[in-house]
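Student: make a model of this:
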Amino acid sequence: MNDAMIDLSVQQLGLAEPGDAALVRSLPIEAPVSIEVGGIGYAVMMATPADLEDYALGFALSEGLVEAADQIERIDLHAVEGGWALRLWVPAERKAMALERARQRVSESSCGLCGIENIEQVLRPLPPLTAQITTDRAAIAAALAALRDHQPLGQATGAVHAAAFCTPTGKILYAREDVGRHNALDKLIGALARAGTDPATGFILLSARCSYELVEKTVRAGCPMLVTISAPTSLAAERAVQAGLTLVALARADSALVINDAQGMIA
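Tutor: Got it, this is the predicted structure:
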């Protein structure tokens, strides 16, 4: 067992043809991870407990709790009963913001998106993207072809999502995995921040369905282009257009669907 997966003895049943077999199957670990900001309980997420410092930093950035990595004074990681606790220490003004946001999260989770104030909060304007890159379809194909080599947990379990940061030529520089697609992207954003790599200098590749939250996290990170293997939702496409994010979906070895490329980044 490690921080990312366990091995489990299972029985494989023959359905098309007779023949059962005893196997050992690797399963990804899914555990509760509590996130505290300045001593305030902010959220409890279900995540794979690997690269948790990247996750803490990326979550804080994509949630808007901080605007830059240097606004986090310290990250403490603790194993607790049944899971993990991530404790982020921030300046007083950021702690006050976290407290207000935590109250909003409780309100939203208790009743869903009930009421115009909550809906407006969810659909608040995104910062317009100003960064641009120049890339082409060959770069997208190259990144897709290389992604599997950056998914050791995915290859072992077949049950996790991956998020990768790619250069404009399609070279993968960083990749992170998690049982949750949002978590994988947060981990990647945190890894970029810790490495001092500007998200505006490349594009992000996701092995997941493209929901609006993934578009918003990409935009808030300052990355100008997102490529996803699965299809986007209508709101994801709408938010990409609003923010000026180049969005490519249903990316396969032989084709891809350009949802938005108003800046003409893809040759």
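
Student: from here on, just use CA atoms for contacts and neighbour counts.
Tutor: OK.

Student: quick one: buried residues of stretch 257-267?
Tutor: With burial defined by 16 or more other CA atoms under 10 Å, the residues of stretch 257-267 counted as buried are 257, 259-261, 266.

Student: how about the strands of the stretch 151-267 of the chain, start to end?
Tutor: For the stretch 151-267 of the chain, the strands defined by DSSP state E, counting those that start in this stretch occupy 161-166, 172-178, 203-206, 225-228, 246-249, 257-260.

Student: any idea of the angle the first one forms with strand 172-178?
Tutor: Spelled out, it's strand 161-166. Interaxial angle, strand 161-166 versus strand 172-178 (axes from the mean of the first three to the mean of the last three CA atoms, to 10 degrees): 160 degrees.

Student: how far out from the middle of the chain is strand 161-166?
Tutor: Distance of strand 161-166 from the chain centroid (CA atoms, centre = their mean, to the nearest Å) equals 8 Å.

Student: over to the fifth one?
Tutor: Distance of strand 246-249 from its chain centroid, counting by CA atoms, centre = their mean, is 16 Å.

Student: can you tell me which helices and strands that strand packs against?
Tutor: Strand 246-249 makes packing contacts with strand 225-228, helix 234-243, strand 257-260 when contacts are defined by 3 or more CA pairs under 8 Å, 6 or more residues apart in numbering; DSSP states H and E.

Student: repeat the analysis, applying 10 Å as the threshold.
Tutor: Applying 3 or more CA pairs under 10 Å, 6 or more residues apart in numbering; DSSP states H and E, one finds that strand 246-249 contacts strand 203-206, helix 212-221, strand 225-228, helix 234-243, strand 257-260.

Student: so which of these gets nearest Leu126?
Tutor: helix 234-243 (6.1 Å; CA to CA).

Student: what comes into contact with the closest one?
Tutor: With CA atoms under 10 Å, 6 or more residues apart in numbering as the test, helix 234-243 has contacts from 123, 125-130, 210-216, 218-220, 224-226, 231-232, 244-249, 259-262.

Student: to compare against the first, here's the next sequence to fold:
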Amino acid sequence: MPTTPTPGRGRRGVAVHGEGAPQQGEDWLAEEAPLELRYNGRPFAVMMATPLDLEDFATGFTLSEGLLAGADGIRGVAVQALLEGWVVDIDAPGVAVPGDDAARLLPGRSGCGVCGSRRLEDVLRPLPSLPAGLRIEAQALQRALAQLQQRQPLNAATGAMHAAAWATVDGRLRHVREDVGRHNALDKLLGALVREGADPGDGFVLVSSRASYEMATKAARLGVGLLAAISAPTTLAVDLARDCGLTLVGFLRPGRQVVYTHPQRLVQAPP
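Tutor: I've put the predicted structure just below:
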């Protein structure tokens, strides 16, 4: 069974080379395992992920991929650990899994959000326009960023985890999820919000990675009005954000951030 002494991480032997003789020791490493997603007992995709918060992941993945319009279509999630990895079976009668000749049969690697999608129209799907009402103080992004590092225990131990966080409009972090895959971390976060009954559009999302097209798509599909990334966005992510009304922020660093689309959502605090 793929378990470790501490969930999400495991120790492995290492030899540290530097000055003098190599030193033998152990290192904490991020846990990465194959995760088979099934809908109603039928295989849909195999993802590489950190096997934590899998109910959140199943919910977020289902909604952010547009397989269901709402979480009320998910009747239950069953998680099973096997020798080879993990199986997550989502009971969702409204999801029709195609036959084996058309299914998403390729694996979804840790760094890939659309691996296994076999047609262009499956990837470049239009999104509804986001409402324009959200207003966030620009300094709130800095407050959220200042809290993020302390809310990433697995990354602190392993140095190999991405994080996705949701903050209120004043910059208080409410939820953080970690995973070796940036898309997985975001799906876990969105799933946690939906399962709690929170509206993702009432705050903003901060990710410790680049803002790719897939990340922007997942956020926008769940109604997130502002996505902030520590790294850069891609051209396609900017185009998508501009078209659907998503405020996209990149290079979020202490004292600095770059706004690529819809800057009207960010307001300056009064003096």
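
Student: just give the TM-score of the two.
Tutor: Superposed pair, TM-score by TM-score structural alignment, normalised by the length of structure 1: 0.90. Supporting alignment: 258 aligned residues with a CA RMSD of 2.3 Å.

Student: out of the strands of the stretch 151-267 of structure 1, which is closest to Met1 of structure 1?
Tutor: Across those (criterion: CA to CA), the nearest stretch is strand 172-178, sitting at 16.2 Å.

Student: chain center to that closest one, what's the gap?
Tutor: That offset, for strand 172-178 of structure 1, works out to 10 Å (CA atoms, centre = their mean).

Student: give me the secondary structure label for the residue lying farthest from the centre of structure 2.
Tutor: In structure 2, the residue that sits farthest from the middle, by CA atoms, centre = their mean, is Gly20; the gap is 42.3 Å. With DSSP: H, G, I helix; E, B strand; the rest coil as the basis, Gly20 of structure 2 sits in coil.

Student: that one and Asp27 of structure 2, how far apart?
Tutor: Here Gly20 of structure 2 is placed at a distance of 20 Å from Asp27 of structure 2 (CA to CA, to the nearest Å).

Student: same check, this time on Val14 of structure 2
Tutor: For Val14 of structure 2 relative to Asp27 of structure 2 (CA to CA), the value is 7 Å.

Student: equivalent analysis for Gly245 of structure 2, please.
Tutor: 44 Å.

Student: could you do Lys218 of structure 2 as well?
Tutor: Taking CA to CA, one finds Lys218 of structure 2 at 34 Å from Asp27 of structure 2.

Student: check Pro93 of structure 2 too.
Tutor: Relative to Asp27 of structure 2, and taking CA to CA, Pro93 of structure 2 is found at 44 Å.

Student: ditto for Arg42 of structure 2
Tutor: 38 Å.

Student: go on, Arg172 of structure 2?
Tutor: Per CA to CA, Arg172 of structure 2 is found 33 Å from Asp27 of structure 2.

Student: how many other residues sit next to Leu13 of structure 1?
Tutor: Residues contacting Leu13 of structure 1 under the criterion other CA atoms under 10 Å number 12.

Student: name the nearest residue to it, sequence neighbours excluded.
Tutor: Asp20 (4.7 Å; CA to CA, 6 or more residues apart in numbering).

Student: what residues in structure 1 pair up with stretch 6-17 of structure 2?
Tutor: Using TM-score structural alignment, the residues of structure 1 aligned to stretch 6-17 of structure 2 are 2-13.

Student: ok so, going back, list the residues that contact the residue nearest to Leu13 of structure 1.
Tutor: Per CA under 10 Å, 6+ apart, neighbours of Asp20 of structure 1: 11-14.

Student: now for the spatially most central residue of structure 1: which residues touch it?
Tutor: Centrality entry for structure 1: nearest residue to the mean C-alpha point is Leu185, 1.7 Å, by CA atoms, centre = their mean. When contacts are counted by CA under 10 Å, 6+ apart, Leu185 of structure 1 touches 54-55, 58-59, 62, 161-165, 175-178, 191, 204-206, 214, 217-218.

Student: what do you get if the cut-off is 6 Å, keeping everything else the same?
Tutor: Contact analysis of Leu185 of structure 1 by CA atoms under 6 Å, 6 or more residues apart in numbering lists Ala163.

Student: Gln11 of structure 1 now?
Tutor: Contacts of Gln11 of structure 1 (CA under 6 Å, 6+ apart): 21-23.

Student: can you rerun that using 10 Å?
Tutor: Counting by CA under 10 Å, 6+ apart, the residues that Gln11 of structure 1 touches are 20-25.

Student: from those, which is closest to Glu81 of structure 1?
Tutor: Closest to Glu81 of structure 1, out of all of the contacts of Gln11 of structure 1 and judged by CA to CA, is Arg25, at 25.5 Å.

Student: the longest helix anywhere in structure 2 to strand 203-207, inter-axis angle?
Tutor: Looking across structure 2 with DSSP state H, the single longest helix is helix 182-196. Here helix 182-196 of structure 2 runs at an angle of 150 degrees relative to strand 203-207 (the same axes, to 10 degrees).

Student: may I see the buried residues of helix 182-196 of structure 2?
Tutor: 182-194.

Student: ok, residues contacting stretch 260-267 of structure 1?
Tutor: 130-140, 168, 224-226, 237-238, 240-241, 244-249, 258.

Student: and that stretch, how far out from the chain's middle?
Tutor: 23 Å.

Student: stretch 136-150 of structure 1 now?
Tutor: That offset, for stretch 136-150 of structure 1, works out to 18 Å (CA atoms, centre = their mean).

Student: equivalent analysis for stretch 88-107 of structure 2, please.
Tutor: 20 Å.

Student: which parts of it are buried?
Tutor: Within stretch 88-107 of structure 2, the residues that count as buried by 16+ other CA under 10 Å are 88-92, 95, 97, 104-105, 107.

Student: which one of those is nearest to Pro51 of structure 2?
Tutor: The closest of the buried residues of stretch 88-107 of structure 2, once distances to Pro51 of structure 2 are taken by CA to CA, is Val88, at 10.2 Å.

Student: grab the nearest non-local neighbour of the closest one.
Tutor: Val88 of structure 2 sits nearest to Val79 (CA to CA, 6+ apart), 4.6 Å away.
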